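>>> Next come a sequence and a model predicted from it.
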Amino acid sequence: MSEARPALLSGVRIIDMTSVVFGPLATQMLGDLGADVIKVESPEGDMLRQVQPAQSTGMGAAFLGVNRNKRSVVLDLKTDDGRRSLRRLLRDADVCISSIRPAALARLSLAPDALRRENPRLITVAAVGFGSDGPYRDKPAYDDSVQAVSGMAGLATMRDPGARPSYAPTILADKLGGVTAAWAVMAALYHRERTGEGQHVEVPMFETLASFLLVEHMAAATFENLPQSFGYSRMLVPHRRPLQTKDGYITILPYSNAQWARFFRAIGREDMLSHQWVTSMDERSRNIGAIYDMVGQFAPSRTTQEWVDLMEEADIPVMPVRVLPDLPQDPHIEATGFFQRVAHPSEGTIWTTKPPVKFSATPARHDLRPAPCLGEHTEEILSGAVED
């Protein structure tokens, strides 16, 4: 039997000075790939520890969800001893990622340039709300405020001018920022592997979410002298919504000309096969709301399962609408082992999810280390730090 290969990021040490979700999600993803992530916490700990629900004080479910595969060290960076200990940790670290505001880091003599003077190979990462070259750079940033200013909350009003702005019911800006920060770290590590050079990386939530939204919503503004005509119409028509069936809701999504033809043939509407909405994508795009509305009128004639069977037979994308409590019983989720139970030393047996990306040679792991208790590894980590 061949020996197990080292994890993808085995030997990479990351000093994680982030809190809540943005930075911690990024470092958890890197920890799943084998990096040694050292979570630096204040004596009070990451504030996410206190967010309910929780079984034990300081071990909230949300904290458990973004802090596996890390070790926790408590350092009071307001003290000389705390800052000295951190500098010792950084001397042989590969990455330092921080969500502390840049001005505060500078006051603590922990600015990226100063850290790289002591360790030129160090990659420093600023997980910030707003880019440092804009007037919002010193503003505090939370998921709701970034959803508001990025245009995310206002998408509802672009679909329906009478609607009120609304937040996506998930911490989208934080999580997208975390995913972006993780790939940015990987890119910087690859650059250093080729050149030996460390560098500073800035990942702003605002610009990241705005860029993400504008992939399709740049739309006609792409071609204007003064960009104004934003909004991808297919995403914004009010008819784009789950369809109500006899007993629930479903998503039916013919897209190509051939799929629309098969859809109308399957429901016995051959009269639509020569219609421009079916034969011309351009005409269909101009009238997408009307054709979606037509499908919505047909939907109540069958049950959800009857629609699934009919559409699968016609090879048309279809999925039932589910809520989160349905996921553990989803047959695909069950077959992939997506939900996993792991033993936690303070919380007992808890549920978690496997990393979704599969590597054939260097698989990601969800079970290397459970999320740490506050300061659980302080002595272990500081005793191994490089001395002055």
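All right, it came through fine.
>>> switch to C-alpha atoms for all contacts and neighbour counts from now on
Fine.
>>> Who are the contact partners of the residue nearest to residue 54 when sequence neighbours are not counted?
Excluding its sequence neighbours, the residue lying closest to residue 54 (CA to CA, 6 or more residues apart in numbering) is residue 60, at 4.2 Å. The contact partners of residue 60, by CA atoms under 8 Å, 6 or more residues apart in numbering, come to 48, 49, 50, 51, 52, 53, 54.
>>> now residue 349
By CA under 8 Å, 6+ apart, the residues touching residue 349 are 341, 342, 343.
>>> Where does it sit: helix, strand or coil?
Following DSSP: H, G, I helix; E, B strand; the rest coil, we place residue 349 in the strand state.
>>> From residue 62, how far out is it?
As judged by CA to CA, to the nearest Å, residue 349 and residue 62 stand 16 Å apart.
>>> Buried only: go through the contacts of residue 60 for me.
Neighbour-count burial (16 or more other CA atoms under 10 Å) is assigned, among the contacts of residue 60, to 48, 49, 50, 54.
>>> Next up, a structure to set beside the first:
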Amino acid sequence: MLPLLDGIRVIEVGAVVLGPYASQLLADLGADVIKVEPLEGDIARQAFPHGEGGGALFVNNNRNKRMLAIDLKAPEGRAAFAALLKTADVLFHNMRIDAADRLGLGFETAAAINPRIIHCAAVGFGQRGPYRDRPAFDDIIQAAAGIAGLGIAAGGEPRFVLTILADKIAALHAVYGILAALVARANGREGAIKVEVPMFEALTAFLLNEHLAAATFDREGAVGYPRILSPNRRPFRSADGWIAVLPYTDRQWRAFLAEIGREDVAEEDWFKDARQRAARIDTLYALVAESLAARTTADWIAALSARDVPCSEVKTLEGLLTDPHLSQLGFFDVPETWPEGVVRSLPQAVLFDGFEPRPDTPPRGLGEDSRAILRETGMPESDIDALIATGVVKSAPD
């Protein structure tokens, strides 16, 4: 944890990945993140696989936070939440707008309670468009935003990217949206600030950054970046496994061709012209594929690295756990304060020089900080006891 956002309080009403991942990044930067959960808890707490610290998905997205478990459907719960909201800088949720409004989390309600609040809502689809009321999950957004359809463009079948891509990209958009709003407020912007992060639009812009291609200049122009959509741009078989090789510049292509003894290709007229070479990229990729099967992955890595040609072995998920670079960095090290059941953790990846890090805190139990958080709002102890006794708030024992 780093002290860059000291003094900033963020209330997260999030679940599973999008909301928790975004607010964890803010917590990693020093924000006081209060995670507000329903009495049954974030469903990721129970997601398989499960250890002493909870579900792995929960453990990997909820460090450095404090936990309040409260029933926002109850009038007493909403009143207690309103008292907490008055102390916050940011309110962030990733639920559908109508559900948020029913729970008192909508922008108008929040701004009336705290006129300086930064209100960030991560939604499936932008609220000014006809899809605004559609339910959205990661697979749905991957399909809607064209990610799954990339396989069709490359001559195959549609397929989802095998990671929770839409949630995590939207989470990163939410983080920069919140940080930008905090800067605007620091620069004198008055009043509440409304930030909307639509998953569909965020992922579409992410995808079309390069794939808008000729349609950038011509309304009838073809979309799709040919170099990326080439079926031959893929991991290649070596003699003993898989390897990724990507010569890109003229120098890199010449170096690769020299390594495989095909300097003659570099003397072709079409190769010397960058546009013609791009048009015949499949020919070059096919040459790469044919060559790599003759030697082992380790041999190729050594030879191509010596020539400064971009290359990498194709790591499996298991291979990442023993990667020598990550191991030297202590990438998966677990802080001493974490529960025994956690044997690997994931770090904040962005480095800031000149800031003294503080120890990360593990994900907390459901309602573990409820009483302490409500005390900070100025609520009398007797009122807190009543909320706990009536089941509106869940709290761990003091």
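Structure received. Just so we're clear, the structure is a prediction, and the values are computed from it rather than from any experiment.
>>> TM between them?
Once superposed, the chains reach a TM-score of 0.93 (TM-score structural alignment, normalised by the length of the first structure), with 379 aligned residues with a CA RMSD of 1.8 Å.
>>> Mind checking which of the contacts of residue 349 of the first structure are buried?
residue 342.
>>> what would the contacts of residue 349 of the first structure look like in TSV with distance to residue 97 of the first structure and secondary structure?
Formatted as TSV, the contacts of residue 349 of the first structure follow (distance: CA to CA, whole Å; DSSP: H, G, I helix; E, B strand; the rest coil):
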residue	distance to residue 97 of the first structure	secondary structure
341	29	strand
342	27	strand
343	28	strand
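>>> quick one, helices of the stretch 201-350 of the first structure?
205-217, 233-236, 257-266, 276-279, 281-286, 288-298, 304-313, 331-336 (DSSP state H, counting those that start in this stretch).
>>> Alignment lookup: residue 93 of the second structure to the first structure.
Aligned counterpart of residue 93 of the second structure in the first structure: residue 98 (TM-score structural alignment).
>>> number of nearby residues for that match?
23 (other CA atoms under 10 Å).
>>> which ones are touching the closest residue to it other than its chain neighbours?
Distances taken as CA to CA, 6+ apart place residue 17 nearest to residue 98 of the first structure, at 4.5 Å, with adjacent residues excluded. Residues near residue 17 of the first structure by CA under 8 Å, 6+ apart: 39, 40, 41, 96, 97, 98, 99, 100.
>>> Just the ones of those residues in helices?
Among the contacts of residue 17 of the first structure, no residue falls in helices (DSSP state H).
>>> In PyMOL, select just the buried ones from those residues.
To isolate in PyMOL the members of the contacts of residue 17 of the first structure that are buried, counting by 16+ other CA under 10 Å, one can use:
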select buried, resi 39+40+41+96+97+98+99
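>>> tell me which of the contacts of residue 17 of the first structure is nearest to residue 204 of the first structure?
Distance to residue 204 of the first structure, by CA to CA, is smallest for residue 99 among these, at 10.2 Å.
>>> For residue 133 of the first structure, see how far away the closest one is.
From residue 99 of the first structure over to residue 133 of the first structure (counting by CA to CA), the distance is 17 Å.
>>> re earlier: so which of the contacts of residue 60 of the first structure hold up in the second structure?
Contacts from the contacts of residue 60 of the first structure that recur in the second structure, judged by both residues aligned by TM-score structural alignment, their matches' CA atoms under 8 Å, are 48, 49, 50, 51, 52, 53, 54.
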